[in-house]
Each structure stands twice: as structure tokens, then as C-alpha cells.
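> Sequence and computational prediction follow.
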Amino acid sequence: MRIAFWDVGLTRNGPGLLLKEIIEKDADDIAAARDHILYVAPDILLIAGFDTDFDGYTAKAFADFLDAGFTYTFSTVGNVGIPSGFDLDRDGRFGEQEDAWAYGDFRGQGGLALLSKMPIMTDDVQTFTDLLWADAPQSRFPYDYFTPDESRLHPLSSNGHWVVPIRWGDTRLDLLAFKAATPVFDGPEDRNGRRNADEIALWRHYLDGKLSVGPSSPFVIMGNANLDPVDGEGLHGEIIALLNHKDIQDPLPASDHGARMSNPLHHGDPRRDTADWRDPNPGNLRVDYVLPSADLSIVQSALAWVEGDHSALFSHAMVWVDIAPLP
């Protein structure tokens, strides 16, 4: 079975606009995204950077537009665009994008959506999107920056943390989906860097039984960690700890595209970079991951970049991994 993650970047300037364009079928980036998805042909696809809604209409419309057998969809809105009521960036102005619980103009902007050819066990979905940052295990919450009122309300998750069970033949497969905050655009308090690290760490704590629930079946962690193991900003040790966790396999997907676009100032293997950003900073980075549990067999993996005339429309590669049950 082929499992893929793609930060597709299909966002618009207001709620409902992406749904409208999907229905109208005349936007170049939507059509190019469809062509790339059909080319890679995943059985399960998690997309990020995709405007979602409370009822899942946009995800369902996109699945119908793809016409690729994605019978099952799941999406929710995360904490992006939710007004906090506070001046979180301390610039003297309230109600800006920076003052939302996660940066954004409206709820659901740049969210997550799951498309699957396998049945989604919707009644068994678990989310940690409402977990308070200060309540997370080993939290790095910056109490010296946020007020007591802010600390009592500030969520950890930005776009969402989901555990979505899939019925895979006779097996239940849990998809651990997320997109973490970017570890930049803050000050010496490093609130975004700390939040990014704690969003990644949440899955390690989940695997180690430090949350109210834990893994009970084979799983795949998938999403945009917004953190490279070596290069760029952020607390690199947190993604390294996740990649080296005893219950996880890193398939190390690669592509020649990254080698062609490599940044000579970076130390990581450019073939494994998944985001093509401006040079020299932040440059190309490995930030997108599909990480099967150790009790699954990895058949093959790769990074699939959009090539040709539409390559400039997308800054991320699709990460895909073929998995099978252990013999």
C-alpha cells in the first residue's frame, strides 16, 4: 500500500474560496496538483496547506475532482486563524494573523485533509488539537513571555494532531497526522521554536505512553514537522529524537531534484530535502516525513517533485512510502 504526504499549498484569501475553485475546475494549481497526485497514485494521501471547513466539504470535493478512488475523506479545522483575544506578538495591535492561536486569517486556512481508498474508522478518530501547550509532557512553554491568562488558553497544536485509524484488510493501521508551527518569526523568547519542538515531541510522548492514550496497532507518522535534522532554524534534537525512536523506521526517501537544487552552505544530504525555499536562508530543507512503525515492512520510498511548467506552483515534494505487513 502506498502512503503519501504532500504540503500542497492550496490556500486562498478567505473561507470557501478554495471549495469554489475546486468546483469550478479552472485553477491551474488545482489541476496541476491533481495531475501530480494521479501520477504518484497513492492509496492514502494526507495533504497540508489545504483550506478546510467544519463539515469536510472541501476535502470531499477535492477527492471527487481527483476521481482516483478516494472514497473516504477526513478533515477538521485546527487552531489556525482562531482569534486569541490577546496581543500575542506584543506589537500593540490586536486581531492580527500573529494574534491567532496559530498564524492565519481564518479557521481552516492551510489545514490538513486525509484522502483514502481504505475505510476510515471515523468513530475511533482521536485528536490532540485542544491540548493546552502548558499541559503537554515536558512542555517548553515560555511562562516568562506569556501572561497567566494566555497560558491557561494557549493550545499546543497549530494545524492539528490526529490519530486516524484505517481499515487495511484485516488490520487496523493508525495514521498519526500533523503539521507543526514554523520555528521562526519570533524573538529571543523563541516561542515558535519551542512550540515547533513540542508539537513534534508530542508523538514521541504518545509512543512512550505519556498521554492518556497510546499506540495499539501498527502506525505511520506523517506530516510537515517544519524542522530539518541538521539545517535551518529550530531545535533539531527533537526531530532527531523522533527519527531515532525505537518504534519508528525512517525510510530516508530521496530524489535527484534536491541534489540539483542543493545549498552549499547546508550540511544535510540535499537528495532528502522536501521543501524548495529561497537561498541562502532558509534554503532547501527536509521538513516533510512519512515514518512507518517498526512492525511494518518498507518496500520502497521516494520524493516526487512536480516537474515542468508547473514546478514553480509547489514548494514541497510529495513524500511517499510503500508499506506491507511483516511476513
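Received, thanks.

> only C-alpha atoms for contact and neighbour calcs from this point on.
OK.

> For I166, pull up the helix or strand it's in.
Using DSSP states H and E, the element containing I166 is strand 161-168.

> should've said A31
Assessed by DSSP H and E, A31 sits inside helix 28-40.

> these two touch, right, A302 and A254?
Yes. If you go by Cα atoms under 8 Å, A302 and A254 touch, sitting 5.2 Å apart.

> Quick check: neighbours shared by the two?
Contact criterion Cα atoms under 8 Å, 6 or more residues apart in numbering; no residue bridges A302 and A254 by contacting each.

> For N192, pull up the helix or strand it's in.
helix 191-207.

> what's the angle from that helix to strand 161-168?
40 degrees (axes from the mean of the first three to the mean of the last three Cα atoms, to 10 degrees).

> do you know how far the residue of the chain most remote from its centre is from H205?
Taking Cα atoms, centre = their mean as the measure, the residue most remote from the mean C-alpha position of the chain is G92, 31.1 Å away. The gap separating G92 from H205 is 36 Å, by Cα to Cα, to the nearest Å.

> Excluding covalently adjacent residues, which one is nearest to F74?
L114 (5.1 Å; Cα to Cα, 6 or more residues apart in numbering).

> From the structure, what's the count of residues near that neighbour?
Neighbourhood size, L114 [other Cα atoms under 10 Å]: 23.

> Next up, the contacts around it.
Taking Cα under 8 Å, 6+ apart, one finds I44, L45, L46, I47, A59, T73, F74, S75 in contact with L114.

> What is the burial count for the last one?
Right, the one you point to is S75. When neighbours are counted by other Cα under 10 Å, S75 registers 25.

> Can you tell me the SS state at the residue nearest to F74?
Assigned with DSSP: H, G, I helix; E, B strand; the rest coil, L114 falls in the strand class.

> what's the spacing between it and S75?
Using Cα to Cα, L114 is found at 6 Å from S75.

> one step back: check the secondary structure at the residue farthest from the centre of the chain for me.
Criterion first, three-state DSSP; result for G92: coil.

> do the same with L45
Going by three-state DSSP: L45 is strand.

> which stretches of the stretch 51-200 of the chain form helices?
57-66, 148-151, 191-207 (DSSP state H, counting those that start in this stretch).

> ok, and here's another one to check against it:
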Amino acid sequence: MPSIFSRRRALAVAAAAGLGLPAAAHAEPNPAYRGGPFENLRVATFNVSLNRPEEGELLRDLESGQDEQVRAVAEVIQINNPDVILLNEFDHDEDGAGIELFRRNYLEVGQNGRTPVYYPYAFSAPVNTGVPSELDLDGDGTVGGPGDAWGFGEFPGQYGMVVFSRHPILTEQVRTFQKLRWADMPSNLLPTEFYSAEAAAALRLSSKSHWDVPVQIGTATLHVLAAHPTPPSFDGPEKRNQRRNSDEIRLWADYLSPGRRSQWIVDDAGTRGGLAPSEPFVVLGDYNSDPVDGDSWPGAIDQLLHHPRIRDTKPTSAGAVEAAELQGGANAEHTGEARYDTADFADDAPGNLRVDYVLPAKELQVASSAVYWPEQGTPGGELTGEDPFPTSDHRLVRADLQITP
């Protein structure tokens, strides 16, 4: 069941209720944009690379308040000051202690003189990474280990996710899709010749999870659609990870399509169907898929970028252009424009790619969008840097939206 936590203390949630009691603390509105007969909202996604090789290690780093990587991640968030943010690769723990420690010891402490940020609401839930399947999913002839988990991981919760918000999260309306089976998707790309019949029938679609997290913005409700599909690599000629990545992306494309196309989707509570056409939303996350470069299944991310309900704001940065020019290599062969890149994979074959997305509904007004990737030698450049990265090999991506009551 999902877990919700208050700002002042981590709250273990009763499994039947799934409810928390958020403190009534609110940060100042984002100063970058104000006014008008609407609610201004800055939304962001950030793969923070706060995953650790051992269970409990991240909690120790968060408890210290002195971990340099976590401090740098918090500073990036403080600089960008989003109202709602999805963090990918934040190791999940069942009682929510990591969320509270990150807030209290890092976000609510000014890093290098930055203004602290306060998020009275947060949402996290279990993910498939590291959860044993008791099946031979990687085809090595044995059962056990990260390759045989429902999602690749050394322990349950590795590479987890969390949503932070200044606005109330409607916890009773949250939908999670952790246990949805891949085989239940019509016309799926599941490589049945690779998996045993038992594994093919049981394998879950989401490598982490998919969440529909409704956030109350004034009198309106915005659905935050959060996910982190598997990288389309680390497989063999069967291309099982490429295929899974594409179908994980397709889950949201179907979810946003009314009628029969979304009727196959069943959430973890047993409710069937997708998002109503009248509901505003924003798709957030590291989708591990570039529209033109890299190793994705053909057209994978286009399922969202070209969806009739989605607006692609195409955020850019000067730092991405600079990095591609300095690093060369695979970047020189790319078809896509470097200014759209959101991740620095220069030392790997794909080169730098656009894989992190903030994709609002078309009916939402977009004031601006950006990728936080400063050029070297400019303020903030020390927080992105070069490998080994001070924060993450991914960059924060944000959009400023106007929500009509």
C-alpha cells in the first residue's frame, strides 16, 4: 500500500487507510512568476541518483546531514524551487524515514546560503526493483539475485521514487500500478520466446512502478503521472529491456486514451480504466528514452511526445550544448539537437540524451520550461560538473504551469 508522510515526522501508515496528516506549513510561492486568475505551479522531475548498493546505506547518509552528494542535490532543488517535484532513484524504505531525513537535514537547511525549501506533503510507495520474483527472469538457469527481481535491484526499494509537494496530495485517490502484468497489455512487445511460460505470464510491466498522484492546486486537481521505465539496454538479441521500456511508456499513452484502449489497465486496488478526458495532468520522470538517439525501441517515447493530449514543451539548456561539444564521441554522431539533452552519458556508447520529461496536458498554459544544466564556470555549474558528478548524471527538468481553478 502507498505510504504518505507529514513534514515534521515520518508517519508509518496504516495499510488499510493509506493516509497521513500533512502539517499545515507552506513555502512562499515561486518568485519567478506570479499573478493572474489562475494558480501558478512549477513542476519538476529529477533523477537524483540517491541509490546506494546496500539497503539502509542511504538512510545513514541522510541522517548525517553532511553527505556531499545529498547536499548538492538539495541545493539544486533549492535553486529551482519547484512546487511539485518527482525524484527518481531515491531508495525507498517502508516507514518513510528517508523522506523525513531528507527534508529535515537537507531541504530545510540552506545549502551554501540558498533559501531552504519546505514540502509539507510527500508520497512514496513500494516499487518492483529488488523484489524477488522466485522465477528465472534473466535466463541464467538459476533463481535469485537482482536479475530475477520483478525490477532489477539488489534489495527491495532500490531505485525508488518520491513525490514532494507544497500542495495537498489527495492520498485516497492515488492509483498505483506496481503489480500490473506485462502479459495483460494488448499487443504487447513481451518476448515470449525468451521467458518461460510461467515467467511470461507473471512478469510485471513496471520495472519500478507507475503512479497517478492527484495534487490539489487551489480548487483544481492535477494528476502527477510518475514513472521510471527500465533502461533499454543490458539485454541480448531478444531486446527484452528495449521492449519493456517501450511498453512501460505505452502504459501512460494508453492511460490517457479514453474508451477501449485504456480498459485493460487495472490498478493495484482493482480499479479498471484510465484517466478521464477532462482531468488535467503532467507526466513526470526519467523515461530512459530519447526521441531520435540512443538504444530505445523505435518510436518508444514518441508514444507520449506525439500523444494528442500531451504538450511537449521542449526544454533546453546551454550546458547541454557545451557538454556535447567538449565530449565529442557519440555526441558528434547524434541526429537530435544537443540543447534538449537532460542526461550526461558521455562515457557510455549512447552519448548524452534527452530522457527526463515534464509533459503537461495540452489544456494547461505553459509559461516557461528549462533543463537545469549551467555552463562550466557559471553559477551552479559546480553542481552538475563532469563525471564523477557532484549530484547525478541526470539534470533537473522543470516547467512553469498555470492551473485554471
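Great, that's in hand. Computed from a predicted model, the values in this text were never measured in an experiment.

> about what we covered before: the second structure: matching residues for the helix holding A31 of the first structure?
With TM-score structural alignment applied, helix 28-40 of the first structure matches the range 68-80 in the second structure.

> so what corresponds to P292 of the first structure in the second structure?
So P292 of the first structure corresponds to P360, using TM-score structural alignment.

> before we move on, what SS does that match have?
Once three-state DSSP is applied, P360 of the second structure turns out strand.

> For D276 of the first structure, what is the corresponding residue in the second structure?
Counting by TM-score structural alignment, the partner of D276 of the first structure is D344.

> returning to that earlier point: how much space separates the residue nearest to F74 of the first structure from R286 of the first structure?
21 Å.

> swap in L45 of the first structure?
In this view, L45 of the first structure and R286 of the first structure are 19 Å apart by Cα to Cα.

> what's the answer for Q126 of the first structure, then?
27 Å.

> ok, back up a step: which of the contacts of L114 of the first structure line up with contacts in the second structure?
Retained in the second structure by both residues aligned by TM-score structural alignment, their matches' Cα atoms under 8 Å are the following of these: I44, L45, L46, I47, T73, F74, S75.

> Give me the distance between the second one and P280 of the first structure.
If you measure L45 of the first structure against P280 of the first structure using Cα to Cα, the figure is 31 Å.

> How many residues are close by G187 of the first structure?
G187 of the first structure has 10 neighbouring residues, counting by other Cα under 10 Å.

> Determine which residue in the first structure is aligned with W252 of the second structure, please.
By TM-score structural alignment, W252 of the second structure lines up with W203.

> what's the answer for D290 of the second structure, then?
Counting by TM-score structural alignment, the partner of D290 of the second structure is D228.

> And that match, how far from H161 of the first structure?
The value you get for D228 of the first structure to H161 of the first structure, if Cα to Cα is used, is 19 Å.

> Wait, T316 of the second structure touches Y340, no?
Yes. T316 of the second structure is in contact with Y340 according to Cα under 8 Å; the separation is 4.8 Å.

> So for Q126 and R286 of the first structure, which sits in the more crowded spot?
Taking other Cα under 10 Å, Q126 of the first structure and R286 do not tie; R286 has more neighbours (26 against 14).

> Leaving out sequence neighbours, find the closest residue to that one.
For R286 of the first structure, the spatially nearest residue (Cα to Cα, 6+ apart) is D273, at 4.0 Å.

> okay, now the one you found: neighbour count?
Residues near D273 of the first structure, counting by other Cα under 10 Å: 27.

> got it, and N88 of the second structure?
Number of residues near N88 of the second structure (other Cα under 10 Å) recorded here: 25.

> Could you name the specific helix or strand carrying it?
With DSSP H and E as criterion, N88 of the second structure is part of strand 84-90.

> list the contacts for L132 of the first structure?
With Cα under 8 Å, 6+ apart, L132 of the first structure has these contacts: R152, L153, H154, P155, L156.

> Take the residues you listed and lay them out in CSV including distance to V306 of the first structure and neighbour count.
Listed next are these as CSV, based on distance: Cα to Cα, whole Å; neighbours: other Cα atoms under 10 Å:
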residue, distance to V306 of the first structure, neighbour count
R152, 43, 13
L153, 40, 15
H154, 37, 21
P155, 34, 21
L156, 32, 29
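
> What about those residues, which are in strands?
Using DSSP state E, the subset of the contacts of L132 of the first structure located in strands is empty.

> ok, those vs Q138 of the first structure, which is closest?
Set against Q138 of the first structure, the nearest of the contacts of L132 of the first structure by Cα to Cα is L156 (12.2 Å).

> Looking at the second structure, name the residue matched to L114 of the first structure.
In the second structure, L114 of the first structure lands on V163 (TM-score structural alignment).

> do L243 of the first structure as well
Matched by TM-score structural alignment, L243 of the first structure corresponds to L305 in the second structure.

> which residues touch the spatially closest residue to its match that is not a sequence neighbour?
Distances taken as Cα to Cα, 6+ apart put D312 closest to L305 of the second structure, at 5.9 Å, once the chain neighbours are dropped. Residues counted as contacts of D312 of the second structure (Cα under 8 Å, 6+ apart) are L305, V358, L359, P360.

> Kindly write the PyMOL command that selects the buried subset of those.
Those of the contacts of D312 of the second structure that count as buried under 16 or more other Cα atoms under 10 Å are selected in PyMOL with:
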select buried, resi 305+358+359+360
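
> nearest to A72 of the second structure, of the contacts of D312 of the second structure?
Nearest to A72 of the second structure among these, with distances taken as Cα to Cα, is V358, at 21.8 Å.

> from memory that closest one sits against L401, does it?
No. V358 of the second structure is not in contact with L401 according to Cα under 8 Å; the separation is 10.7 Å.

> where do the contact lists of these two overlap?
V43.

> Strands of the first structure, start to end?
Under DSSP E, the first structure gives strands at 2-10, 44-50, 72-75, 111-116, 126-127, 161-168, 171-179, 219-224, 288-292, 296-304, 318-325.

> Just the buried residues of the fourth one, please?
Read that as strand 111-116 of the first structure. G111, L112, A113, L114, L115, S116.

> swap in the second one?
Of the residues in strand 44-50 of the first structure, those with enough neighbours to count as buried (16+ other Cα under 10 Å) are I44, L45, L46, I47, A48, G49, F50.

> Pull the contacting residues for the second one.
Counting by Cα under 8 Å, 6+ apart, L45 of the first structure touches I3, A4, F5, W6, L114, L115, S116.

> G214 of the first structure: neighbour count?
14.

> doesn't R204 make contact with it?
No. Using Cα under 8 Å, G214 of the first structure is not in contact with R204, being 10.2 Å away.

> quick one: I85 of the second structure from P231 of the second structure, how far?
From I85 of the second structure to P231 of the second structure the distance is 21 Å (Cα to Cα).
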